[in-house]
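**Q** Below are the sequence and a predicted model; questions follow.
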Amino acid sequence: MSSVALGSVFVDVGCLRKQNEVGRLKVSRRNGSVLRVRASVASSQQSLKLAKPEAQKSEKTVRIGVLGASGYTGAEIIRLLANHPQFGITLMTADRKAGQSIGSVFPHLVTQDLPDMIAVKDADFSDVDAVFCCLPHGTTQEIIKCLPRGLKIVDLSADFRLRDIDEYEEWYGLPHKAPELQKEAIYGLTEVLRDEIRNARLIANPGCYPTSIQLPLIPLIKAHLIELTNIIIDAKSGVSGAGRGAKEANLYTEISEGIHSYGITKHRHVPEIEQGLSDASHSKVTVSFTPHLMPMSRGMQSTIYVQMAPGVTIEDLYQQLKTTYEIDNLVKGASGQAVQNLNLMMGFPENMGLQYQSLFP
């Protein structure tokens, strides 16, 4: 039985514009085979339904509400929409920052002409067509239940990702208060469920770790190139993946110049990962998943160890992974994928507003 390690590096680099920008395959062998696939792409050129220039000339504007605008994912939504030709923000909520401007909370957004943030209970959705819900899990369910039925909703929390309500309550330790909405929610892994997303009203945006892990593995599983047992995942994330709330473990002196694992036996992304892989294989798949927190603001790397199916070569895996992915925890791992999904829901090319210069450093 052959084994292989799939090394995926995830950074915020936008979308490829040219076919020849895809990075080179790097293969090395040490105690088995290691396959590294790199591409400078939020979602690759081959997998995206790319925008044509003429498609961006329409004057139609979709009015956007951002719930939870003062968090990291909310701020990233706002940053991305600044360059979106069709989406305009008309409503922003942040209960603890109500009455403040977005520039007072995030100085890098001070130049944007946006409404002040208000409490969600004071929000008027009559001037909104679609909502990005960037609130913590557990708070989203009741709020979404009260939103007008005509709104398109992309929820970045975990409240609607797991189809099994009992599994949600077990892993998140909270009762699910909107099981009727769970039945209509579509899991927003864009490259896998594109058609379902296009026709959905409510999207459960995937988590960052599950996105980084499912995108490389699902094509290999569907092509029967790897075994479904002994899948081992070593994943690392920047600190922004833990959210903006004050936590002692995330203080500078606690996190600087070090790395530590967390949630080793009970990380909440495990059932989400296993649900997606099981759907792809039409059988139960379990994984061994160890996440680590890195002393950096953003970024994500997942190294995945799998056993190749009999007769499969590294070249077979590479050919299947030519359409591959490179992300980070905030853009493709959260806010960027949310914009990608809403683009599909509103009938726009899915990369609209996402072709931007990459961040450095």
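**A** Yep, it's here. Numbering: from 1, shown residues only.
**Q** C-alpha only now, for contacts and for neighbours.
**A** OK.
**Q** List the buried residues for the host helix or strand of residue 319?
**A** Remark: residue 319 resides in helix 314-320, with elements defined by DSSP states H and E. Neighbour counts over helix 314-320 (16 or more other CA atoms under 10 Å) mark 314, 317-318, 320 as buried.
**Q** Could you save these as CSV and add columns showing distance to residue 341?
**A** Below are the buried residues of helix 314-320 laid out as CSV (distance: CA to CA, whole Å):
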residue, distance to residue 341
314, 32
317, 28
318, 27
320, 24
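**Q** host element of residue 34?
**A** Applying DSSP H and E, one finds residue 34 within strand 33-36.
**Q** Pasting the second one now:
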Amino acid sequence: MSRSPEPDTDETAAAERLRHALGPVTAVRDTALGGGLYNSVRLFELADGRSLVLKTAPPAGTPCLTYEQGLLGTEALFHRLAAGAGVRVPAVLHHEPAGPRTPAEWLLLSHLDGTTWDAARDRIAPAERAALRRELGEALARTASVTGPAHGYPRPAAGLSAPDWPTAFAAMLRAVLADAHRFGVALPAPAGDLADLPRRFGRRLAEVCRPALVHFDAWEGNVVLGRTGDGGWRLAGLIDGERAFFGDPLAELVGLDPLGTAEDDPDLMAGYRSVAPLPPLGTGARIRLALYRIHLALVMRVEAVPRAYEGGFATWLATWSAGRVTEQLAVLDALAP
């Protein structure tokens, strides 16, 4: 389905990373975890009973989207900030940026016990799902309570941050359009029309005044659930905060349900609003949601080339992303002719 990064099979290097971060420790089991589409991921079970996750980025020079530079640094920052806001996330044990002696960035995290929501989906009763959606809404509201130093992605070197949200979002959108050109990805609408969207709807983007922390990838595969015996399911935490940015908290609704409309989920929204207010979903909010859906669909469409997606998934993604962009452009035209 995809060209995941080559697994980090060098056990000596992995053991050295553990010792570098933790001192003398013994790993009794080392398991490569699937599902990662960019970083390689390994689960280590230590002799002292701890379970840790080691994430390693692809080597420098691997084709990637502009925003994907230094993703593990973003993930480390997200987990630290979210934990401070009371959200259950993996603990950051060590982050090592790429450098002269480090060919690939890596991140060591604690492991959240449980199973991902998508893996448990068929075992969750409707009433349990409603309660979990409320818990998820509460967690995302707490995440959004964190205020960043600027809008956009948190790595200044990428040039995708700015003092205001309209400028930052314009840079984020321009970056993925430039990536499409660089990788030869056909766009479902003229590039100029897409690039003009932040100017066209700048007044609505300017309604966002505070750079809130946004996970932007809290779909069911990145939500961990736990249970005790045959007891009910509970939210164990959020993982994979590598797409995080500072901006409009409404964007979280797009990232957690890329294919749907999370704002129409009463349980999720009730959970969120039990912790913090969201703006009324009037014209301005719906315009911004449409803009974020276009942006995410473009990201997913363009990443297919450097990640070498193939087969049925690649075909589906190309068709879906084109339809999603066209659909949301029509929403924008209807809301603001």
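**A** Nice, I can see it. Bear in mind the structure is a predicted one, so any value in this text is a computation, not a measurement.
**Q** List the TM-score for the superposed pair.
**A** Once superposed, chain against chain, the TM-score is 0.32 (TM-score structural alignment, normalised by the length of the second structure); 181 aligned residues with a CA RMSD of 6.6 Å.
**Q** Sort out which one of the buried residues of helix 314-320 of the first structure lies nearest residue 132 of the first structure for me.
**A** Within those, the smallest distance to residue 132 of the first structure is 33.0 Å, found for residue 320 (CA to CA).
**Q** Would you agree the closest one is in contact with residue 221?
**A** No. Contact between residue 320 of the first structure and residue 221 fails when scored by CA atoms under 8 Å: they sit 10.3 Å apart.
**Q** Please report how far residue 329 of the second structure lies from residue 247 of the second structure.
**A** Taking CA to CA, to the nearest Å as the measure, residue 329 of the second structure falls 21 Å from residue 247 of the second structure.
**Q** oh, I was asking about residue 151 of the second structure
**A** From residue 151 of the second structure across to residue 247 of the second structure, the span is 5 Å (CA to CA).
**Q** and if you look at residue 253 of the second structure?
**A** Residue 253 of the second structure is 13 Å from residue 247 of the second structure, by CA to CA.
**Q** Same check on residue 94 of the second structure?
**A** 26 Å.
**Q** okay, the two: which has more neighbours?
**A** residue 247 (29 against 16; other CA atoms under 10 Å).
**Q** mind listing the helices for the stretch 201-350 of the first structure?
**A** 208-222, 252-255, 270-281, 314-320, 336-345 (DSSP state H, counting those that start in this stretch).
**Q** Secondary structure element for residue 76 of the first structure, which one?
**A** With DSSP H and E as the criterion, residue 76 of the first structure is inside helix 72-81.
**Q** and that helix, which residues are buried?
**A** Buried residues in helix 72-81 of the first structure, counted by 16+ other CA under 10 Å: 72-78, 80-81.
**Q** which other helices and strands contact that helix?
**A** Helix 72-81 of the first structure sits against strand 62-67, strand 87-93, helix 336-345, with contacts defined as 3 or more CA pairs under 8 Å, 6 or more residues apart in numbering; DSSP states H and E.
**Q** can you redo these as a markdown table with mean neighbour count and distance to residue 105 of the first structure?
**A** Formatted as a markdown table, those follow (neighbours: other CA atoms under 10 Å; distance: least, CA to CA, whole Å):
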| stretch | mean neighbour count | distance to residue 105 of the first structure |
| --- | --- | --- |
| strand 62-67 | 23 | 15 |
| strand 87-93 | 22 | 13 |
| helix 336-345 | 26 | 21 |
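**Q** As JSON lines, those with distance to residue 237 of the first structure would be great.
**A** As requested, those are arranged in JSON lines below (distance: least, CA to CA, whole Å):
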{"stretch": "strand 62-67", "distance to residue 237 of the first structure": "24"}
{"stretch": "strand 87-93", "distance to residue 237 of the first structure": "27"}
{"stretch": "helix 336-345", "distance to residue 237 of the first structure": "16"}
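**Q** Residue 30 of the second structure - that's part of a strand, no?
**A** Yes. Counting by DSSP: H, G, I helix; E, B strand; the rest coil, residue 30 of the second structure is found in a strand.
**Q** Look at the residue nearest to it when sequence neighbours are not counted and say how many residues are nearby.
**A** In space, and not counting its chain neighbours, residue 30 of the second structure is closest to residue 44: 4.7 Å by CA to CA, 6 or more residues apart in numbering. If you count neighbours by other CA under 10 Å, residue 44 of the second structure ends up with 23.
**Q** Mind listing what's buried along the helix or strand harbouring residue 44 of the second structure?
**A** Element membership of residue 44 of the second structure, judged by DSSP H and E, is strand 40-46. Neighbour counts over strand 40-46 of the second structure (16+ other CA under 10 Å) mark 40-45 as buried.
**Q** what sits against the residue nearest to residue 30 of the second structure?
**A** Counting by CA atoms under 8 Å, 6 or more residues apart in numbering, residue 44 of the second structure touches 27-31, 51-54.
**Q** What about these, which one has the most neighbours?
**A** Among the contacts of residue 44 of the second structure, the one with the most neighbours (other CA under 10 Å) is residue 54, at 25 neighbours.
**Q** That residue: what secondary structure?
**A** Residue 54 of the second structure, by the three-state scheme (three-state DSSP), is strand.
**Q** Verify the contact between it and residue 96 for me.
**A** No. Residue 54 of the second structure is beyond contact range of residue 96, at 11.1 Å (criterion: CA under 8 Å).
**Q** Which residues are in contact with each of the two?
**A** Any residue near both residue 54 of the second structure and residue 96 by CA under 8 Å, 6+ apart counts here, and that gives 106-107.
**Q** Kindly indicate which of the buried residues of helix 314-320 of the first structure lies nearest residue 343 of the first structure.
**A** For these, the nearest to residue 343 of the first structure is residue 320 (26.6 Å; CA to CA).
**Q** Contacts for the helix or strand residue 199 of the second structure falls within next, please.
**A** Secondary structure from DSSP H and E places residue 199 of the second structure in helix 197-200. Applying CA under 8 Å, 6+ apart, the external contacts of helix 197-200 of the second structure come out as 166, 169-170, 205, 291.
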